[in-house]
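> I need the structure of the sequence given here:
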Amino acid sequence: MKVQAIVPDADTRPLLAGAQFGDAFSIAVDNSALDARQAAEKMLTRGPRWIDALMRLRNRLVAPFGLKTPSPGETTATDAVGIFPVISETPDRLVAGFNDRHLDFRVVVDVAPFGHDKRVTLTTLVLTHNLLGRAYLTIILPFHRLIARAMLRQVAS
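Here you go, the predicted structure:
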């Protein structure tokens, strides 16, 4: 199964009004019973070791700036997938994310019928608040794209 970069669905923009950045990736999977929660859990609760290592490095680098540094199992949300608090959920869409002083972001997982399969789409939306947020986004974007693709591949495995 191949991960494809796609244009984010306009329907996701209201989930983070004013977002300056949005991207989306999708993959077709052979699992007709898959719902958005299951897809999100496959993507966000377990990742390749290299992603975990990047997140630990990120947390060490941003801690002096007062940015959130969540780790698995440390979220204060009553409902979360991995480190991401769930904001809203239906069987076809799960929206997670949080707000920080430098930026707000949303991770949107959509699952839709695709012939006899399902198409899973991962959309990321970001609203920056200041220079730190814009700089942070610029630095992490190349890694974000690699991570998003790797996370979607986990849904197919």
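
> contacts, neighbours, all on C-alpha from now
Noted.

> where's the residue nearest the centre of the chain relative to Phe25, distance?
With distances taken as Cα atoms, centre = their mean, Val107 lies nearest the centre of the chain, 3.7 Å away. Note on Val107: its distance to Phe25, by Cα to Cα, to the nearest Å, is 11 Å.

> And this one, please, so the two structures can be compared:
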Amino acid sequence: MTATIIKQPVPAASRLHGATASAHFHDSYRMALAPDPRSALQFYLDTVVHTPRWVDRLMALRNAIVSRLGLKDLGALGAIDRARPASAYRPGDRIGIFTLLHVSDDEAILGDSDRHLDVQVSVYRRDGEISMSTVVHVHRLLGHVYMLFVAPVHRRIVPAVMRRMR
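Predicted coordinates:
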């Protein structure tokens, strides 16, 4: 049975909530969570290793295009060390395409910065639910153009990745 994924505002208790006021783009999705002792970061790690192939193909296409424009090739979303437990990660560590910015049992915030934009992603678990929220701050015209193409696809990617949460 597939869990229902619901679009919502960024949770008020999330550390990303305050960043939405100045953001160019933000979204958040939630779903019910069965009792599970895993931390928010462990949920993220367990989920991205099962990234849908079409998402990996889109990331490869994105990397091929933007690297010609002088932007970062981020690699693949699920390119992480599967043997490394969540407890071994510290803020500043790279996890796939993101850097870990904050970690607690209930929330992991990952992000990436470039000349054109800053992205932060939160995985937040509370009260029988798990949420994935994204906040983007754009710095240059290239960031605005980039988001014109990325935002519509992003709205499909996050729910698709969340469906892989086990």
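
> before we move on, the earlier item: which neighbouring elements make contact with the helix or strand harbouring the residue nearest to the centre of structure 1?
Per DSSP states H and E, Val107 of structure 1 falls inside strand 103-114. For strand 103-114 of structure 1, the elements it packs on are helix 36-44, strand 93-99, strand 117-128, judged by 3 or more Cα pairs under 8 Å, 6 or more residues apart in numbering; DSSP states H and E.

> and Gly73 of structure 1, which of those is closest to it?
Among these, helix 36-44 comes nearest to Gly73 of structure 1, with 11.9 Å by Cα to Cα.

> What residue in structure 2 is paired with the residue nearest to the centre of structure 1?
Structural alignment (TM-score structural alignment) places Val107 of structure 1 against Val121 in structure 2.

> close enough to count as contact, its match and Asp112?
No - under the criterion of Cα atoms under 8 Å, Val121 of structure 2 makes no contact with Asp112, lying 9.1 Å away.

> Distance check, the counterpart of Ala108 of structure 2 in structure 1 against Asp35 of structure 1.
The alignment partner of Ala108 of structure 2 in structure 1, by TM-score structural alignment, is Leu94. Here the distance between Leu94 of structure 1 and Asp35 of structure 1 works out to 9 Å (Cα to Cα).

> rewinding a little: pull the contacting residues for the residue nearest to the centre of structure 1.
Residues near Val107 of structure 1 by Cα atoms under 8 Å, 6 or more residues apart in numbering: 95-97, 122-125.

> can you give me the angle the strand holding Val107 of structure 1 makes with strand 117-128?
Going by axes from the mean of the first three to the mean of the last three Cα atoms, to 10 degrees, strand 103-114 of structure 1 is angled at 170 degrees with respect to strand 117-128.

> What residues of strand 103-114 of structure 1 count as buried?
103-113 (16 or more other Cα atoms under 10 Å).

> would you list the helices and strands packed on strand 103-114 of structure 1 in JSON lines and tack on mean neighbour count and distance to Thr78 of structure 1?
JSON lines is the format used below for those (neighbours: other Cα atoms under 10 Å; distance: least, Cα to Cα, whole Å):
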{"stretch": "helix 36-44", "mean neighbour count": "21", "distance to Thr78 of structure 1": "15"}
{"stretch": "strand 93-99", "mean neighbour count": "20", "distance to Thr78 of structure 1": "12"}
{"stretch": "strand 117-128", "mean neighbour count": "23", "distance to Thr78 of structure 1": "22"}
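
> Mind jotting down where the helices sit in structure 2?
Taking DSSP state H, the helices of structure 2 run over residues 40-48, 53-67, 141-162.

> Identify, out of those helices, the most deeply packed stretch.
The highest average neighbour count among the helices of structure 2, using mean count of other Cα atoms under 10 Å, belongs to helix 40-48 at a mean of 21.

> That one against structure 1, how far on average?
Helix 40-48 of structure 2, aligned to structure 1 and superposed, deviates on average by 1.6 Å (mean Cα distance after the TM-score superposition for structure 1).

> In structure 1, which residue range corresponds to that helix?
Against structure 1, helix 40-48 of structure 2 falls on residues 36-44 (TM-score structural alignment).
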